[in-house]
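Visitor: 3D model of this:
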Amino acid sequence: MAGEAAPRRRPPFRRLSQDRRREEIIEAAIEAFGRRPEPEVSIDDVAREAGTSRSSVYRYFEGKQELYEAAADRVGAELTDRLNEVAGGPPSVQMMRRLELYVDFLERYEVGYASLLGVGSRQAPEATLSTAQKVRDEICALTYRTLRVEEPSGTLRSTVQAWIAGVEWSGTEWLRTREPARPVLEAAMAAQFTAMLAAAAVFDPLCADRVAWLLRVEPPDAPFGGLVRAVAGTFDVGMVGDLARFLSHRPI
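Guide: Sure, this is the predicted structure:
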């Protein structure tokens, strides 16, 4: 009859290779877990996201837990691949670029970030915690390479690991509050690493050597130079006098 709308045609079924279909299901799971916490996502949700059937999902995965672990592995690999792409330039420029990419990653997986990588939770599945630790280990290795360190000391290892834990916490808190502004967040994360390395230099020759190296190789217009000027700018005349009092003290 005239005026009747034509019936909607279903999209043609796509015949995909087994590997490609599995990849599409994992990608759909990442999207689903990235929007909602894991307990709220069902196999049916993932199937709809992938444009396939529930039975097709079960053809490749025994259940939601196995699918969740595959999604977590993929997300962890995606993050480390992105961070590994950064190369060249002064150390502080490399660090700032990696922090920018890290916050990009946080924003993409805003809801699912903590659960997909087990951040801030000891109740996450063992496989998820293992993936999270692999990501942390890779970030540690990247930081050592940026500092030109092949054999980190125990103090440097603990300093870098503590900094990474702080970055994770700051990231999850920022997702919750959106404070401070993103550029401030990234600059603060970088500054915290510099401050922690400088404090560790008091106790560890390798850390002291790397602080001296940074002072030699960093150009004045790089983030490290900006941080030094900003810190110096916080000292007024009275504070300089107090600092001189501490520096002049000689223990008995």
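
Visitor: okay, CA-based contacts and neighbour counts for the rest of this
Guide: OK.

Visitor: And the closest residue to residue 186 other than its chain neighbours, how close does it get to residue 69?
Guide: Excluding the flanking residues, the one nearest residue 186 by Cα to Cα, 6 or more residues apart in numbering is residue 99, at 6.1 Å. From residue 99 across to residue 69, the span is 25 Å (Cα to Cα, to the nearest Å).

Visitor: Over to residue 160?
Guide: Taking Cα to Cα, one finds residue 160 at 27 Å from residue 69.

Visitor: Could you list every helix and strand in contact with the helix or strand encompassing residue 94?
Guide: For residue 94, the host element (DSSP states H and E) is helix 91-108. Here helix 91-108 touches helix 64-84, helix 154-177, helix 182-201, helix 223-233, going by 3 or more Cα pairs under 8 Å, 6 or more residues apart in numbering; DSSP states H and E.

Visitor: To residue 136, which of those lies closest?
Guide: Of all the helices and strands packed on helix 91-108, it is helix 154-177 that lies closest to residue 136, at 7.2 Å by Cα to Cα.

Visitor: To check against the first, give me the structure of this:
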Amino acid sequence: MTTIASGVPVNPFKQAISQRDRQIGLWLATGDAYVAEMVAGTGFDWLLIDGEHAPNDLRGTLAQLQAIASATSTLPATAKAPHPIVRLPTADPVLVKQYLELGVQTLLLPMIDTPEQAASMASAMRYRPMGNRGIGCGLARSSRWNRFSSYLQEANAQVCLLVQVETVEALNNIDEIAATPGVDGVFIGPADLSASMGFLGQPGHPEVVAAIQKAVARIAAAGKPSGILATQEAQAHQWLEAGVSFAAVGVDISLLSMAAQGLASRFTQTASPVVVSRNGY
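Guide: The predicted structure follows:
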């Protein structure tokens, strides 16, 4: 892992998306450190541990972060090391503090509808004078228990805040949300957005797709990178071509489910048909 003088890890994901370098990720929803360790060596740029819709709590997330770090440490020098991202169950300053102390540098916070909410989370991510993050890193993995001697001075530059817009209200405020100081990227949630627009379970509806295309352009106009989850390969390419900087192109538990169903269907006549999720997460 790249480091700066005091040893605080540089955030490679934040660097990449700030330069609009394409970053391809995988969603982790099994809640299992063994799976996280396995997929950490498969070549993705980033892995997202989902605490909103998957059974990942604080300690389970810690185990997966340690597993990813372990896998990364044994990769060949030429191999790509994935950057761990965590989606919290809710945009709460207390949870932000706790997960940052686990050593997470990049957080995805759901259901951000207003620039005021975005500003509050940007403040929660950073120490004073830029924010109001509480100080407790001496007890925590984030500073490696104070082995990073300049952690307090350098942490602000390495944390990365991704805000998730997934409602009509958020779309109406997207220019201001994206322009909020301290917001490093804007992630679009097609599933909840489609429901908010009146098209429940239809993230591929033409009106939803058109709204997302406009959102991507507006985020870019505000000078920020955009991200999305697209489990259909053609759809993922569509969004990348539209200008999305970071895209998750699959979900671990869905890949396992589809592979298992597909294998069963080739050997039995009673197996359920393979269904690829189009609903999003």
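
Visitor: Can you give me the TM-score here?
Guide: The TM-score (TM-score structural alignment, normalised by the length of the first structure) is 0.28; 107 aligned residues with a Cα RMSD of 5.5 Å.

Visitor: so after the helix holding residue 94 of the first structure, what's the next helix or strand?
Guide: Defined by DSSP H and E, the subsequent element after helix 91-108 of the first structure is helix 113-116.

Visitor: so what secondary structure elements neighbour the helix or strand just after that next one?
Guide: Following helix 113-116 of the first structure in sequence order, the next helix or strand is helix 126-146 (DSSP H and E). The contact analysis (3+ Cα pairs under 8 Å, 6+ apart) places helix 126-146 of the first structure against helix 64-84, helix 154-177.

Visitor: Tell me which of the ones you listed is the most buried.
Guide: The highest mean neighbour count among those, using mean count of other Cα atoms under 10 Å, belongs to helix 64-84: a mean of 19.

Visitor: Could you give the number of residues near the residue nearest to residue 186 of the first structure?
Guide: Counted by other Cα atoms under 10 Å, the residues lying close to residue 99 of the first structure total 19.

Visitor: In the helix or strand hosting residue 17 of the second structure, which residues are buried?
Guide: Assigned by DSSP H and E, residue 17 of the second structure belongs to helix 12-18. Buried residues in helix 12-18 of the second structure, counted by 16 or more other Cα atoms under 10 Å: 12-14, 16-17.

Visitor: now residue 160 of the second structure: how far from residue 84 of the second structure?
Guide: For residue 160 of the second structure, the distance to residue 84 of the second structure equals 11 Å [Cα to Cα].

Visitor: Find residues that contact each of the two.
Guide: residue 106 (Cα atoms under 8 Å, 6 or more residues apart in numbering).

Visitor: For the stretch 51-200 of the second structure, just list every one of the helices.
Guide: Taking DSSP state H, counting those that start in this stretch to define them, one finds helices in the stretch 51-200 of the second structure at 58-73, 93-101, 115-124, 151-158, 168-172, 174-179, 190-196.

Visitor: Just send the ones you listed back as TSV, with distance to residue 48 of the second structure and mean neighbour count too.
Guide: Below are the helices of the stretch 51-200 of the second structure laid out as TSV (distance: least, Cα to Cα, whole Å; neighbours: other Cα atoms under 10 Å):
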stretch	distance to residue 48 of the second structure	mean neighbour count
helix 58-73	10	18
helix 93-101	13	18
helix 115-124	19	20
helix 151-158	17	17
helix 168-172	22	18
helix 174-179	21	23
helix 190-196	17	22
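
Visitor: Now distance to residue 50 of the second structure too, for those helices, in a markdown table please.
Guide: Shown next, in a markdown table, are those (distance: least, Cα to Cα, whole Å):
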| stretch | distance to residue 50 of the second structure |
| --- | --- |
| helix 58-73 | 9 |
| helix 93-101 | 12 |
| helix 115-124 | 18 |
| helix 151-158 | 21 |
| helix 168-172 | 21 |
| helix 174-179 | 22 |
| helix 190-196 | 15 |
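
Visitor: so how far does stretch 97-106 of the second structure reach from one end to the other?
Guide: 12 Å.

Visitor: I'd guess residue 47 of the second structure is in a strand, am I close?
Guide: Yes - under DSSP: H, G, I helix; E, B strand; the rest coil, residue 47 of the second structure sits within a strand.

Visitor: just checking, it touches residue 84?
Guide: Yes - contact criterion Cα atoms under 8 Å: residue 47 of the second structure and residue 84 qualify, at 5.0 Å.

Visitor: Mind telling me what element residue 239 of the first structure is part of?
Guide: helix 237-248.

Visitor: just how off-centre is that helix within its chain?
Guide: For helix 237-248 of the first structure, the separation from the chain centroid amounts to 39 Å (computed by Cα atoms, centre = their mean, to the nearest Å).

Visitor: Now do the buried residues in that helix.
Guide: Buried-residue list, helix 237-248 of the first structure, by 16+ other Cα under 10 Å: empty.

Visitor: sorry, back to before: which strands and helices lie in contact with the helix holding residue 17 of the second structure?
Guide: Contact partners of helix 12-18 of the second structure among helices and strands, from 3+ Cα pairs under 8 Å, 6+ apart: strand 23-28.

Visitor: neighbouring contacts of the strand it packs on?
Guide: Residues from elsewhere that reach strand 23-28 of the second structure (Cα under 8 Å, 6+ apart): 13, 16-17, 36, 44-50, 245-253.
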